[in-house]
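Asker: no sequence on this one, just coordinates:
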């Protein structure tokens, strides 16, 4: 069966890829809290929303770091941001704000 304009509309993905992906309303709360780009070093090339989605995926799935799907940023990048935000207390701040919403 070939794709037609009608079938493309019927089967177009409108939902997020994973159930753990962040809704836009929550991103509006979290996004401003995440650190901006550094003045020194290389410019950031990773999307922090995708990093946050990866952290949520790992938490929801309860899986090991090595089982993170390939369509997320690299495991080492996600792990770096997770530990950095945990050590800075940012995850605690974000959790409080999301609970308050």
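Answerer: All right, it came through fine. What you are looking at is a predicted structure, and each value in this text was computed from that prediction instead of being measured. Residues are numbered from 1 along each chain as shown.

Asker: okay, CA-based contacts and neighbour counts for the rest of this
Answerer: Will do.

Asker: give me the element residue 93 is part of.
Answerer: For residue 93, the enclosing helix or strand under DSSP states H and E is helix 90-100.

Asker: what about the residue lying closest to residue 97 once chain neighbours are set aside, neighbour count?
Answerer: In space, not counting the residues next to it along the chain, residue 97 is nearest to residue 29; the distance is 7.4 Å by Cα to Cα, 6 or more residues apart in numbering. Residue 29 has 14 neighbouring residues, counting by other Cα atoms under 10 Å.

Asker: From residue 79, how far off is residue 29?
Answerer: Separation of residue 29 from residue 79 (Cα to Cα, to the nearest Å) stands at 22 Å.

Asker: Touching, residue 98 and residue 25? I think so.
Answerer: No - the pair residue 98 and residue 25 fails to qualify as a contact (Cα atoms under 8 Å) at a distance of 10.0 Å.

Asker: Looking at these two, which has the bigger crowd around it?
Answerer: Set residue 98 next to residue 25 and count neighbours by other Cα under 10 Å: residue 98 wins out with 12 against 9.

Asker: Assign residue 29 to helix, strand or coil.
Answerer: Following DSSP: H, G, I helix; E, B strand; the rest coil, we place residue 29 in the helix state.

Asker: one more structure, for comparison:
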């Protein structure tokens, strides 16, 4: 639903363009779409591509950081709640400057 909103409602897609179509509210009946069948197919294709790209990126990110994820998961099984200090102990300092 958020992928459709990104493309259809907010116009955040290069192929569909910077256009915004009103999206139906949950439970609302849709009689006619405010765009053609060809545009609907393009939107569906772009939504699929957006989701697939996000899935690949997320999977790669999880694999890359698997050791750190395991450390945090093991500690959570023991403690249930982790503090900022616990996270620094497990993962080291943040890779970017602290906000004041």
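Answerer: Thanks, I have the structure now. From a predicted model like this one, the values you see are computed outputs, not experimental measurements.

Asker: Report the TM-score for the pair.
Answerer: Superposed pair, TM-score by TM-score structural alignment, normalised by the length of the second structure: 0.30. Supporting alignment: 49 aligned residues with a Cα RMSD of 4.1 Å.

Asker: related to what we said a few turns ago, for residue 5 of the first structure, see how far away the residue nearest to residue 97 of the first structure is.
Answerer: Applying Cα to Cα, the value for residue 29 of the first structure to residue 5 of the first structure is 37 Å.

Asker: What residues of stretch 48-67 of the second structure count as buried?
Answerer: Within stretch 48-67 of the second structure, the residues scored as buried using 16 or more other Cα atoms under 10 Å are residue 50.

Asker: what does it rub up against?
Answerer: 3, 69 (Cα atoms under 8 Å, 6 or more residues apart in numbering).

Asker: downstream neighbour of the lengthiest helix in the second structure in the secondary structure list?
Answerer: If you go by DSSP state H, the second structure has its longest helix at helix 37-64. Moving toward the C-terminus from helix 37-64 of the second structure, the next helix or strand (DSSP H and E) is helix 66-79.

Asker: now that next one and helix 37-64, what's the angle there?
Answerer: Orientation check (axes from the mean of the first three to the mean of the last three Cα atoms, to 10 degrees): helix 66-79 of the second structure against helix 37-64 gives 70 degrees.

Asker: Return the set of buried residues in stretch 88-101 of the first structure.
Answerer: Within stretch 88-101 of the first structure, the residues that count as buried by 16+ other Cα under 10 Å are 90, 91, 94.

Asker: Mind putting the residues you listed into a markdown table with distance to residue 59 of the first structure?
Answerer: Below are the buried residues of stretch 88-101 of the first structure laid out as a markdown table (distance: Cα to Cα, whole Å):
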| residue | distance to residue 59 of the first structure |
| --- | --- |
| 90 | 16 |
| 91 | 13 |
| 94 | 15 |
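
Asker: all helices in the first structure, in order from the N-terminus.
Answerer: Per DSSP H, the first structure carries helices over the ranges 5-10, 24-30, 48-61, 75-88, 90-100.

Asker: Would you point to the one among those helices that's packed deepest?
Answerer: Mean neighbour count, computed with mean count of other Cα atoms under 10 Å, is highest for helix 48-61 among those, reaching a mean of 18.

Asker: which SSE is the closest residue in space to residue 72 of the second structure that isn't next to it in sequence in?
Answerer: Distances taken as Cα to Cα, 6+ apart place residue 90 nearest to residue 72 of the second structure, at 7.0 Å, with adjacent residues excluded. Per DSSP H and E, residue 90 of the second structure falls inside helix 84-91.
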